[in-house]
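> Sequence and predicted structure below; questions after.
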Amino acid sequence: MSVSTRTYHRGDAETLFEIFVEAIHDGASAHYTDAQLHAWAPSQDMPDSWPYTMAKLETWVAEAKGEIAGFMCATPQGYIDLAYVRPCWMGRSVAQTLYDVILKRARNTDLTRMTTHASLMARPFFARQGWQVDEMEIVDRNGEQLKRFAMSLTLGAPHDTTL
């Protein structure tokens, strides 16, 4: 199966929000209670701020078999802010393909460290990529306590361009 990536277009916002909700309510349901899932993604209605959030980050979209299968967003400073895959595409190279694009961009900009806050669902994926857990955290989402992990990846020293 071939997964391709491209940059975010404003017209993707609604589909990416649907994937966000699906990935939480269906994909992460084995890791969180119904109350926690509802607190994390309380509404099926896209907030007005969602397209702006997607546009201000470096957002990459994965497509497979003619549909959007997932997305991953990072800041220029190397913080992976959002990473979601449609449940029917989980375990089929979508997250890996998106991650590889973001990692390559980070290396090309000479970042030495990347960070994220990983859910119980995402932690194993990042661990397989060599990320370390810096701290386990409990965060409040709409009155519910959710466990997550501050994680980081050391990329090495930037390229020395002086001779």
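Received, thanks. Numbering: from 1, shown residues only.

> Please make it C-alpha for all contacts and neighbour counts, starting now.
Noted.

> Pick out the residue nearest the middle of this structure.
Averaging the C-alpha coordinates of the chain gives a centre point, and the residue nearest to it by Cα atoms, centre = their mean is A83 (1.3 Å).

> hang on, isn't that residue packed against A62?
No - with contacts counted by Cα atoms under 8 Å, A83 stays clear of A62, the gap being 11.0 Å.

> quick check: longest helix of this protein.
Using DSSP state H, we find that the single longest helix of the chain is helix 94-108.

> right, and the helix or strand after it?
strand 113-119 (DSSP states H and E).

> Quick one: residues in contact with that next one.
Taking contacts as Cα atoms under 8 Å, 6 or more residues apart in numbering, the residues outside strand 113-119 that touch it are 77-81, 106, 126, 147-156.

> Next one: A83 relative to R92, how far apart?
Here A83 is placed at a distance of 15 Å from R92 (Cα to Cα, to the nearest Å).

> Tell me where this structure has strands.
Applying DSSP state E to the chain gives strands spanning 3-7, 58-64, 67-74, 79-85, 113-119, 132-141, 144-154.

> okay, pairing it with this:
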Amino acid sequence: MKLRKYQPTDCAEIAELFYTTVHTINAKDYTKPQLDAWATGNIDRSAWDQSFLEHNTLVAEEGSTIVGFGDMDSNGYLDRLYVHKNYQGKGIASAIVNELEQQAARQGVSFFTTHASLTAKSFFEKRGYRAIRTNQVDRNGIQLTNFIMEKSNIKGM
């Protein structure tokens, strides 16, 4: 597996990975209506591409297949982190987050935040993030629960 910077030509494959991952991996924690509201299959690829280009976005590849992606803004907010349904548990998410955090730290970021799904909460807790509060997100009239989580990058805290 190798990590590389996002390229606009990745967007279509990433959109498919996002949809498939949400509808399979997150199905253990969310209902079908919640999954459908979260990942409709009809994202605005232009908006996602722009967001990926504005953020530090990394893509994980196995051969020529994208197996994961993650993006962090300049303030240390980890926006998206998804790993292909067939590549779960192989350290891909950890590798992506490690690199994003290290790059952000080199830019002077000392505090990381994310909105973690029910499915991802334990992953982030193992990485030193702590849940600040439970959050309810409304997507097309459907309520989704996630957790606002944070992590200090300052040693000793």
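Ah, there it is. Since this is a predicted model, take the numbers as computed values, not measurements.

> TM between them?
The pair, once superposed, lands on a TM-score of 0.93 when counted by TM-score structural alignment, normalised by the length of the second structure; 155 aligned residues with a Cα RMSD of 1.4 Å.

> re the thing from before, most packed of the strands of the first structure?
strand 67-74 (a mean of 24; mean count of other Cα atoms under 10 Å).

> according to the alignment, that one goes to what range in the second structure?
On the basis of TM-score structural alignment, strand 67-74 of the first structure is assigned to residues 65-72 in the second structure.

> now do stretch 8-20 of the first structure
Residues 6-18 of the second structure are where stretch 8-20 of the first structure lands, counting by TM-score structural alignment.

> Contacts for the matching stretch next, please.
39, 41, 43, 45, 48-49, 52-53, 57-59, 66-69, 82-85.

> just to revisit the earlier point, mind checking the strands of the first structure for the one nearest to A23 of the first structure?
Minimum separation from A23 of the first structure across those (Cα to Cα) falls at strand 79-85, 6.1 Å.

> what about that closest one, how far off from the second structure?
Superposed on the second structure, strand 79-85 of the first structure shows a mean distance of 0.4 Å to its aligned residues (mean Cα distance after the TM-score superposition for the first structure).

> How much space separates Q132 of the first structure from A13 of the first structure?
For Q132 of the first structure, the distance to A13 of the first structure equals 31 Å [Cα to Cα].

> And for M54 of the first structure?
M54 of the first structure is 7 Å from A13 of the first structure, by Cα to Cα.

> hmm, back to that, buried residues in the match of stretch 8-20 of the first structure, which are they?
With burial defined by 16 or more other Cα atoms under 10 Å, the residues of stretch 6-18 of the second structure counted as buried are Y6, C11, I14, A15, L17, F18.

> can I get those residues in CSV with distance to N26 of the second structure?
As requested, the buried residues of stretch 6-18 of the second structure are arranged in CSV below (distance: Cα to Cα, whole Å):
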residue, distance to N26 of the second structure
Y6, 24
C11, 21
I14, 17
A15, 16
L17, 13
F18, 11
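
> any idea which of those is closest to L35 of the second structure?
Proximity of the buried residues of stretch 6-18 of the second structure to L35 of the second structure was ranked by Cα to Cα; the top entry is F18 with 11.3 Å.

> who touches T75 of the first structure in this structure?
Applying Cα under 8 Å, 6+ apart, we find T75 of the first structure in contact with L57, E58, D81.

> how much space between the last one and L153 of the first structure?
D81 of the first structure sits 14 Å away from L153 of the first structure, taking Cα to Cα as the criterion.

> got it, and E18 of the first structure?
Plainly put, E18 of the first structure is 29 Å away from L153 of the first structure if you go by Cα to Cα.

> rewinding a little: how about the residue nearest to the centre of the first structure, what's its partner in the second structure?
Using TM-score structural alignment, A83 of the first structure pairs with L81 in the second structure.

> Share the number of residues neighbouring the alignment partner in the first structure of E99 of the second structure, please.
Residue mapping for E99 of the second structure onto the first structure gives V101, with TM-score structural alignment as the criterion. For V101 of the first structure, the tally of surrounding residues (other Cα atoms under 10 Å) stands at 14.

> Excluding chain neighbours, what is closest to the residue nearest to the centre of the first structure?
In space, and not counting its chain neighbours, A83 of the first structure is closest to M72: 4.2 Å by Cα to Cα, 6 or more residues apart in numbering.

> With G41 of the second structure instead?
Nearest residue to G41 of the second structure in three dimensions, chain neighbours excluded: Y19, at 6.0 Å (Cα to Cα, 6+ apart).

> residues touching the one you found, list them.
For Y19 of the second structure, the residues meeting the contact criterion (Cα under 8 Å, 6+ apart) are A39, T40, G41.
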